[in-house]
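1. I'd like to go over a predicted model; first the sequence, then the structure.
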Amino acid sequence: MALQVGDVIPHFTAKDAQGNDFDSHQYIGKKPLVIYFYPRDNTPGCTAQACSFRDQYEDFTDLGAEVIGISSDTATSHDAFAKRYKLPFILIADVDKSIRKRFGVPTGLFGVMPGRVTYVTDKKGVIILIFDNSLMATKHIPKALAAIKKLVS
């Protein structure tokens, strides 16, 4: 079942791009989060989305938020992707798709490709925005930033 606005995001652990253990409890309760699920590293839409988050990352962190990208790629793939495009935010390797399943992220493009969904939470982990749009990769960034601005104003 997919998460809804008002739900608390589930706890999750996984490897980050550097192969370190990531635990969502390190962030929930401390800062607002922008968690975005994307299909694959190094694809045109996913690269555009990641670079847009990169270009506005400071806007998010200035508001006290953290950005976390999640796909089923490996930590090694994420590391190369982050280095190639100088991505300053956290990338999580959800190789078994268990995090995607816990959030209830649907498949996109007629069930052929993993979906692209962005969740914005308050610092307690309560979802305040869900933006589900697989085709408009770069539209996620202004939607997420507006939600964070509204949250902290």
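-> Arrived safely.
2. make it CA atoms for all contacts and neighbour counts henceforth
-> Noted.
3. from residue 122, how far off is the closest residue to residue 97 other than its chain neighbours?
-> Once flanking residues are discounted, residue 97 sits nearest to residue 72: 5.9 Å by C-alpha to C-alpha, 6 or more residues apart in numbering. With distances defined as C-alpha to C-alpha, to the nearest Å, the gap from residue 72 to residue 122 amounts to 25 Å.
4. follow-up on the earlier one: next, count neighbours for the residue nearest to residue 97.
-> Other residues near residue 72 come to 22 when the count uses other C-alpha atoms under 10 Å.
5. show the contacting residues for residue 51.
-> By C-alpha atoms under 8 Å, 6 or more residues apart in numbering, the contact list for residue 51 reads 85, 87.
6. can you list the buried residues in the helix or strand where it lies?
-> Per DSSP states H and E: residue 51 is located in helix 44-62. Buried residues in helix 44-62, defined by neighbour count with 16 or more other C-alpha atoms under 10 Å: 45, 46, 47, 49, 50, 51, 52, 53, 54, 57, 60.
7. pretty sure the second one contacts residue 36?
-> No - contact criterion C-alpha atoms under 8 Å: residue 46 and residue 36 do not qualify, at 10.6 Å.
8. wasn't residue 31 part of a helix?
-> No - the assignment for residue 31, made by DSSP: H, G, I helix; E, B strand; the rest coil, is coil rather than a helix.
9. just to check, residue 49 is in contact with residue 137?
-> Yes - in this structure, residue 49 sits in contact with residue 137. The criterion is C-alpha under 8 Å, and the distance is 5.2 Å.
10. take the one below as the second:
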Amino acid sequence: MSHTPKIGDTIGDFRLPGGHLDGETFQRREYTLREQRGKPLVLAFYPGDDTPVCTAQLCSYSDGLADLQSTGATVWGISPQGLDSHERFARNRSLRMPLLSDQGRTVAKAFGITAPLIGLRRAVFIITATGRLHWKRVTALGATYPPATTLTAQLAELPA
């Protein structure tokens, strides 16, 4: 297992399939970290669609999306489920951020957050516009998550 990146580390590029609910259409496409250069990015890794804590977390971020985006940031949710599961989750909960599928847990492994039994640890990483890690929170058991207000405050600290 890789180690979790340290604050200030440059985050390597990755590519994952994902989808975004746009009105009634779930737009599927490939997402790359490289495409986000020039603006901050929040990566919210979560263990599973439609589970109680994950649902609360992603709904919180979707509800706070306008504030998060007001900082210039983009928010991506990442979990091991496939795109069909992500589409159902996004539709059932009206989630408005892209949900990316890391079925092989390659990106989770690169971030050092895979875990036996649960698959991956709940983790949030804020990456600067230049691709460096600004802030992170990785949980041991995954029962808690940072609220959208904490993420917004961290994003507000980034240089303009």
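-> Everything's here; your move. These numbers come from a predicted model, not from an experiment.
11. now check structure 1 for the residue matching residue 129 of structure 2.
-> The criterion is TM-score structural alignment: under it, residue 129 of structure 2 has residue 123 as its aligned partner in structure 1.
12. using the three-state scheme, assign its match.
-> coil.
13. could you pull up the contacting residues of residue 13 of structure 1?
-> The contact partners of residue 13 of structure 1, by C-alpha under 8 Å, 6+ apart, come to 21, 22, 23, 24.
14. please pick the buried ones from those.
-> Neighbour-count burial within those applies to residue 22; the criterion is 16+ other C-alpha under 10 Å.
15. among the contacts of residue 13 of structure 1, which are in strands?
-> Counting by DSSP state E, the contacts of residue 13 of structure 1 place 21, 22, 23 in strands.
16. so what's the residue count around residue 112 of structure 2?
-> 18.
17. show me what it aligns to in structure 1.
-> So, by TM-score structural alignment, residue 112 of structure 2 is matched to residue 104.
18. what's the separation between its match and residue 113 of structure 1?
-> With distances taken as C-alpha to C-alpha, residue 104 of structure 1 is found 14 Å from residue 113 of structure 1.
19. also residue 37 of structure 1?
-> Residue 37 of structure 1 sits 12 Å away from residue 113 of structure 1, going by C-alpha to C-alpha.
20. who has more neighbours, the two?
-> Neighbour tally, residue 37 of structure 1 and residue 113, criterion other C-alpha under 10 Å: the higher count belongs to residue 37, 27 against 14.
21. turn the ones in strands among the contacts of residue 13 of structure 1 into a markdown table, columns for distance to residue 130 of structure 1.
-> Formatted as a markdown table, those follow (distance: C-alpha to C-alpha, whole Å):
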| residue | distance to residue 130 of structure 1 |
| --- | --- |
| 21 | 26 |
| 22 | 22 |
| 23 | 21 |
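22. which one of those is nearest residue 30 of structure 1?
-> The shortest approach to residue 30 of structure 1 among these belongs to residue 23, at 12.9 Å (C-alpha to C-alpha).
23. got a list of what that closest one touches?
-> Taking C-alpha under 8 Å, 6+ apart as the definition of contact, the neighbours of residue 23 of structure 1 are 11, 12, 13, 14.
24. when you align them, which residue in structure 2 goes with it?
-> Residue-level alignment of residue 23 of structure 1 against structure 2, with TM-score structural alignment as criterion, gives residue 32.
25. so its match versus residue 88 of structure 2, what's the distance?
-> Summarising the geometry, the distance separating residue 32 of structure 2 from residue 88 of structure 2, computed by C-alpha to C-alpha, is 23 Å.
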